[in-house]
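Peer 1: heads up, no residue letters with this:
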């Protein structure tokens, strides 16, 4: 969902349902990501905790990158992308690719923000250096699907470990759901390795990510509902 597999999307050896199932899952991911972003914004206004502000910005960027992805995927499937690539690529498709990749770099920076908040190192005056190098690495790796996903998985692994430790401390259901949500996001990026050998993992990865987003939305809804009262 957060990356485009052009080999699969442009290939014609798979039935049409394969591509439209992927597009449907991705579109659901857009809706859920925007819902998480909205609840993050509402929760931040009530609770004033930094992590909810990062939920707002992070999942807004995530949702926008997913939306650009869906548009590109559907364009490719309907044959429009091939026409633009052959005839008028610079005028029509290049801006969409550019916006998509800018959002992907934003997603990386959002992961850093969430990792900083959850690991409680956000007050460090050296944090800007981490952002700087993440941006540099993001610019370098965004054109390499494997490197982008592996770097994203590394960032998410810190969040998974921290949320799991928090769950062990309190055995709280919401903490468990949060940990599982980020673990699903971690698996989404990690399973890109299997997608190369088994194309069905293109659907599996996106489904796992959607499950993670729904878990996170459920948790955030409970927290927001409780704090609102």
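Peer 2: Everything's here; your move. Keep in mind the model is a prediction, meaning the values are calculated, not measured. Numbering: from 1, shown residues only.

Peer 1: Please count neighbours and contacts with C-alpha atoms only from this point.
Peer 2: Fine.

Peer 1: Spell out for me which residue occupies the centre of this structure.
Peer 2: residue 62 (4.8 Å; C-alpha atoms, centre = their mean).

Peer 1: That one reaches residue 107, doesn't it?
Peer 2: Yes - applying C-alpha atoms under 8 Å, one finds residue 62 in contact with residue 107, separated by 5.7 Å.

Peer 1: dump the residue contacts of residue 32.
Peer 2: Residue 32 is in contact with 63, 213-214, 217, counting by C-alpha atoms under 8 Å, 6 or more residues apart in numbering.

Peer 1: ok, second structure coming up, stack it against the first:
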């Protein structure tokens, strides 16, 4: 199965280990991968800030970058959810609406693709430790995917998954929200950190790096020794402990 990788800005620029892990898992599952070099940002930051016309330039570039891809897979429910907004944004545009629909229909978040398209819930991962999972707002509410990360994590041998209180609550990142509303954002991430600590977990997992960097940064400043890991890094473990391989230190 041919799959094009959509790296996303945060993974590409700040946490490439998550992208590498995603690639290695997909290759292990038999996918033939490529990486369209012309891809850039999906346009979400500027779009959410109200700069619609400026955002369309990046969106058009992305539609062209993945025009000939069979499937597009990314390590972020948030960024894939942005692709799913394209048909609404370009509705009625004779040149771009069909391209927007085509991109939406073949784009999947990493865990969503493994479960919904490949039909796999056990990727052969093994990771000793106690973890909790943070559900990102965009993946849950906009992309509408609530199940696939849990289905995959339940099959990771050696991993004890503890439920996170108020798991539906936002961590306070929200992209530009954390910049525009820092006081409110700080209170939200503090609440999220308290919930993480209450689980007793030594690993915090999520499918969106924005959330992980926000929560992980706050935990680090509080001196809480919780490791943050993108779910791709967890699924790429095949026997080592979290401390021995991968993982982004908090």
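Peer 2: It's in. Computed from a prediction, not measured in an experiment: that's the story for all the values here.

Peer 1: so what number do they get for TM-score?
Peer 2: Remark: TM-score between the superposed chains equals 0.37 [TM-score structural alignment, normalised by the length of structure 1]; 136 aligned residues with a C-alpha RMSD of 5.3 Å.

Peer 1: Using JSON lines, please lay out the contacts of residue 32 of structure 1 together with secondary structure, distance to residue 47 of structure 1 and neighbour count.
Peer 2: JSON lines is the format used below for these (DSSP: H, G, I helix; E, B strand; the rest coil; distance: C-alpha to C-alpha, whole Å; neighbours: other C-alpha atoms under 10 Å):
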{"residue": "63", "secondary structure": "helix", "distance to residue 47 of structure 1": "23", "neighbour count": "28"}
{"residue": "213", "secondary structure": "helix", "distance to residue 47 of structure 1": "21", "neighbour count": "27"}
{"residue": "214", "secondary structure": "helix", "distance to residue 47 of structure 1": "22", "neighbour count": "20"}
{"residue": "217", "secondary structure": "helix", "distance to residue 47 of structure 1": "17", "neighbour count": "23"}
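
Peer 1: List just the nearest of those residues to residue 173 of structure 1.
Peer 2: residue 217 (13.9 Å; C-alpha to C-alpha).

Peer 1: What distance do you get for the closest one to residue 149 of structure 1?
Peer 2: 23 Å (C-alpha to C-alpha, to the nearest Å).

Peer 1: Residue 44 of structure 1 too?
Peer 2: For residue 44 of structure 1, the distance to residue 149 of structure 1 - C-alpha to C-alpha - is 29 Å.

Peer 1: So which of the two has more stuff around it?
Peer 2: residue 149 (24 against 19; other C-alpha atoms under 10 Å).

Peer 1: in what helix or strand does that one lie?
Peer 2: helix 145-170 (DSSP states H and E).

Peer 1: can you tell me which residues contact residue 193 of structure 1?
Peer 2: Taking C-alpha under 8 Å, 6+ apart, one finds residue 146 in contact with residue 193 of structure 1.

Peer 1: Which strand or helix spans it?
Peer 2: Counting by DSSP H and E, residue 193 of structure 1 is found in helix 192-195.

Peer 1: buried residues in that helix?
Peer 2: For helix 192-195 of structure 1, the neighbour count (16 or more other C-alpha atoms under 10 Å) marks 192, 195 as buried.

Peer 1: do the same with stretch 215-222 of structure 2
Peer 2: 215-219.

Peer 1: name the helices or strands packed onto the strand ranked longest in structure 2?
Peer 2: As assigned by DSSP state E, the longest strand anywhere in structure 2 is strand 126-134. In this structure, strand 126-134 of structure 2 makes packing contacts with strand 157-162, strand 203-206, judged by 3 or more C-alpha pairs under 8 Å, 6 or more residues apart in numbering; DSSP states H and E.
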